[in-house]
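Enquirer: only geometry, no sequence info:
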């Protein structure tokens, strides 16, 4: 069986072949498997939080404030008496929702503009002017420090979940714009694109069917990385009081509420949410690295050839 058949699943049982190839890649890259395990665990715990959290996340018990980790509060309680474990489990429901929505919105806006700019920027004076205007606007957005720019956007739109989503979309959109533009500029000169143009296909169909699908590898890889980064940005905004309002369970606000007690030896209200945040961001970065490999046809072929050689040697 040819490596390409193993990779694409054309040799029968397409879905099973692709799944087998994916699992083989995870076996040869343990870090990728570790990243998927982290992300899957965080998502499952977030979904099951209403059933697995031992206490309500926003109910304070004044008689149990700042209790150390133990029974029945396995991660202790914070200065208001709320259970830290329950809030840690509930927090990703907010953080991941904001991060995923903001990242997807930024990808749609940035990738769409990048595809249009990369395809049309050499087609006439008007197109060059429009492309130049879009790129200079992206330069202006990226000239601002990301965190400061996000704070300014939240201040303009108001402190709400929608404002944080819009802030994430604005600060991330130029990244996808540049990634897609670079890819499209290199792909649009390929022979199969020229053949499609000579065959009479419209620009829209050429972009949608022949250019964008082959330009998505870095965009898909960046998506996972940006989700982790957006979780971090959401937590940072909440930490300084510009994001999710307390007592909503959110990792950044939990760290902000608990760090003041570290000097008195009460470390658990901020350390546990901080560790959860760090592990989640790390997991998404590993998933992004794996997607970059799996989305690149050349890398997939090399991996398929290597796996086929390993199987042949074992046989």
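Expert: Good, I have the coordinates. Source: prediction; values computed, not measured.
Enquirer: From here on, just use CA atoms for contacts and neighbour counts.
Expert: Fine.
Enquirer: How much space separates the closest residue to residue 168 other than its chain neighbours from residue 313?
Expert: If the residues on either side of it in the chain are set aside, residue 168 comes closest to residue 102, at 5.1 Å by C-alpha to C-alpha, 6 or more residues apart in numbering. The gap separating residue 102 from residue 313 is 47 Å, by C-alpha to C-alpha, to the nearest Å.
Enquirer: Between these two, which has more neighbouring residues?
Expert: Shown here are residue 102 and residue 313; by other C-alpha atoms under 10 Å, residue 102 has more neighbours (27 against 8).
Enquirer: so is that one in a helix, a strand, or just coil?
Expert: Judged by DSSP: H, G, I helix; E, B strand; the rest coil, the three-state class of residue 102 is helix.
Enquirer: now it: how far from residue 78?
Expert: 30 Å.
Enquirer: cool, residue 295 as well?
Expert: Between residue 295 and residue 78 the computed distance is 44 Å (C-alpha to C-alpha).
Enquirer: Compare neighbour counts for those two and give me the winner.
Expert: Taking other C-alpha under 10 Å, residue 295 and residue 78 do not tie; residue 78 has more neighbours (26 against 18).
Enquirer: So residue 75, which state does it fall into?
Expert: Of the three states, residue 75 takes coil under three-state DSSP.
Enquirer: who touches it in this structure?
Expert: By C-alpha atoms under 8 Å, 6 or more residues apart in numbering, residue 75 lies in contact with 68, 69, 83, 84, 85, 268, 269, 272.
Enquirer: Report the separation between the fourth one and residue 250.
Expert: By that I understand residue 84. To residue 250, residue 84 is 11 Å away according to C-alpha to C-alpha.
Enquirer: now swap in the third one and tell me
Expert: As judged by C-alpha to C-alpha, residue 83 and residue 250 stand 13 Å apart.
Enquirer: Which of these two has more residues huddled nearby?
Expert: Neighbour count, other C-alpha under 10 Å: between residue 83 and residue 250, residue 83 has more, with 31 against 27.
Enquirer: Without its sequence neighbours, what residue ends up closest to residue 73?
Expert: residue 83 (6.2 Å).
Enquirer: So which residue is smack in the middle of this protein?
Expert: In the chain, the residue lying closest to the centroid (C-alpha atoms, centre = their mean) is residue 227, at 2.1 Å.
Enquirer: which residues sit in contact with that one?
Expert: Residues in contact with residue 227, defined by C-alpha under 8 Å, 6+ apart, are 96, 99, 100, 103, 284.
Enquirer: And here is the other one:
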């Protein structure tokens, strides 16, 4: 038996306009960047990596000024002192303060890492973007793509250690030489990533529509392709920087990188090899710790950023 509408009236009642928001069933729209930032902030390991990275950069900027010792000042009356209230990280065999040298070395290591990564970014975007965009655009486009990719493959197959040795034959060892050496082959990874993204994005409908509307090639690349590939480019950059820092530290440790009187984490580790067995552990421990923490910070933040920017991981 069906109930009449009069019998059902007591089950329902009208609501005021001011109460409608409380009964709204649709979710509030959240901007994409805000959603990804919120997801990144929920990744505790990524946040820890970012905070640690900022602390390292801050100490690289102000660390040497926190103690009354210059990173290059020698004191023969204070040689090989262990960490104490006067010398927080101890001193080396020339009486130089290890705290001041650690953060002065951080400036050089970070500068080389960021500079090499910046060059890799620019060259990789240009080469990868042109190669990916020209692929499939007639015989000329395929020829340009093939030439650029052959260059990438040749450089990718050359060990960077060999490049360093060859550069040392014709150039003085130093910071500029390190940046050039790391950049000669470092950009090929970025170029491959950018090319792969461009090949996918240029088949999207909005790109094809831009072609039909007469948008120039440069306009399509700059306005449609690169902005939509920015996420994967930024993620790749967060891994390129620590790779460059580690390469510089490794080469300086071998004596092929930064030379005295400049100090980097790698040269400090190299200087400590002869005395580590005599109990002067602090001379190797602190530069090694900074290298490890920097690698951890960049990689943790990069992993979190990759998860936040990956559309497949959006919930």
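Expert: Everything's here; your move. Predicted model, so just to flag it, every value in this text is computed and none were measured.
Enquirer: re the thing from before, tell me the residue in the second structure aligned with the residue nearest to the centre of the first structure.
Expert: Counting by TM-score structural alignment, residue 227 of the first structure lines up with residue 241 in the second structure.
Enquirer: element containing its match, please.
Expert: Residue 241 of the second structure belongs to helix 226-253 when elements are defined using DSSP states H and E.
Enquirer: Residue 154 of the first structure too?
Expert: Element membership of residue 154 of the first structure, judged by DSSP H and E, is helix 146-157.
Enquirer: Going by contacts, tell me the helices and strands next to that helix.
Expert: If contacts are counted by 3 or more C-alpha pairs under 8 Å, 6 or more residues apart in numbering; DSSP states H and E, helix 146-157 of the first structure sits against helix 161-187.
Enquirer: Check the mean deviation of the helix it packs on from the second structure.
Expert: Following superposition, helix 161-187 of the first structure is found to deviate from the second structure by 1.0 Å on average (mean C-alpha distance after the TM-score superposition for the first structure).
Enquirer: Where in the second structure does that helix fall?
Expert: Aligned using TM-score structural alignment, helix 161-187 of the first structure spans residues 175-201 in the second structure.
Enquirer: repeat for stretch 198-209 of the first structure
Expert: Following TM-score structural alignment, the aligned partner range for stretch 198-209 of the first structure in the second structure is 212-223.
Enquirer: How about stretch 82-96 of the first structure?
Expert: Mapped onto the second structure using TM-score structural alignment, stretch 82-96 of the first structure spans residues 96-110.
Enquirer: Where do the helices of the stretch 1-150 of the first structure begin and end?
Expert: With DSSP state H, counting those that start in this stretch as the criterion, the stretch 1-150 of the first structure has helices at 3-8, 14-28, 30-47, 49-52, 84-120, 125-143, 146-157.
Enquirer: So which residues make contact with the second one?
Expert: The contact list for helix 14-28 of the first structure (C-alpha under 8 Å, 6+ apart) reads 6, 7, 8, 9, 32, 33, 303, 304, 307.
Enquirer: Please pull up the equivalent of the fifth one in the second structure.
Expert: Residue mapping for residue 32 of the first structure onto the second structure gives residue 46, with TM-score structural alignment as the criterion.
Enquirer: who touches its match in this structure?
Expert: Neighbour list for residue 46 of the second structure: 40, 297, 300, 301, 302, 303, 304, 305 [criterion: C-alpha under 8 Å, 6+ apart].
Enquirer: To which residue of the first structure is the third one aligned?
Expert: Going back to what we said before, that points to residue 300 of the second structure. In the first structure, the residue matched to residue 300 of the second structure (TM-score structural alignment) is residue 286.
Enquirer: so what's its match closest to, chain neighbours aside?
Expert: Per C-alpha to C-alpha, 6+ apart, closest to residue 286 of the first structure is residue 35, 4.9 Å.
Enquirer: ok, now which ones touch the one you found?
Expert: Taking C-alpha under 8 Å, 6+ apart, we find residue 35 of the first structure in contact with 282, 283, 284, 285, 286, 287.
Enquirer: Would you agree the first one is in contact with residue 228?
Expert: Yes - checked against C-alpha atoms under 8 Å, the pair residue 282 of the first structure and residue 228 is within contact range at 7.4 Å.
Enquirer: quick one on the thing from earlier: what's the mean deviation for the helix holding residue 241 of the second structure versus the first structure?
Expert: Counting by mean C-alpha distance after the TM-score superposition for the first structure, helix 226-253 of the second structure comes out at 1.2 Å.
Enquirer: circling back to that earlier point, ok, the residue nearest to residue 168 of the first structure - contacts?
Expert: With contacts defined as C-alpha under 8 Å, 6+ apart, residue 102 of the first structure is in contact with 164, 165, 166, 167, 168, 169, 230.
Enquirer: Any of those buried? List them.
Expert: 164, 165, 166, 167, 168, 169, 230 (16 or more other C-alpha atoms under 10 Å).
Enquirer: tell me the contacts of the last one?
Expert: Counting by C-alpha under 8 Å, 6+ apart, residue 230 of the first structure makes contact with 98, 99, 100, 102, 103, 168.
Enquirer: And it, how close does it get to residue 168 of the first structure?
Expert: Counting by C-alpha to C-alpha, the gap from residue 230 of the first structure to residue 168 of the first structure is 7 Å.
Enquirer: Give me the common contacts of those two.
Expert: Applying C-alpha under 8 Å, 6+ apart, one finds that residue 230 of the first structure and residue 168 are jointly contacted by 99, 102, 103.
Enquirer: which outside residues touch stretch 230-240 of the second structure?
Expert: For stretch 230-240 of the second structure, contacts defined as C-alpha under 8 Å, 6+ apart pick out 117, 121, 190, 193-194, 298-299, 301-303, 305-306, 309.
Enquirer: which parts of it are buried?
Expert: For stretch 230-240 of the second structure, the neighbour count (16+ other C-alpha under 10 Å) marks 231, 232, 233, 234, 235, 236, 237, 238, 239, 240 as buried.
Enquirer: and which of these is nearest residue 76 of the second structure?
Expert: The nearest member of those to residue 76 of the second structure, counting by C-alpha to C-alpha, is residue 240 at 40.6 Å.
Enquirer: Show the contacting residues for the counterpart of residue 81 of the second structure in the first structure.
Expert: In the first structure, the residue matched to residue 81 of the second structure (TM-score structural alignment) is residue 67. Residue 67 of the first structure makes contact with 73, 76, 77, 78, 81, according to C-alpha under 8 Å, 6+ apart.
Enquirer: Can you tell me how far residue 301 of the second structure is from residue 28 of the second structure?
Expert: Residue 301 of the second structure sits 29 Å away from residue 28 of the second structure, going by C-alpha to C-alpha.
Enquirer: More neighbours: the two, which one.
Expert: Ranked by neighbour count (other C-alpha under 10 Å), residue 301 of the second structure and residue 28 place residue 301 first, with 26 against 7.
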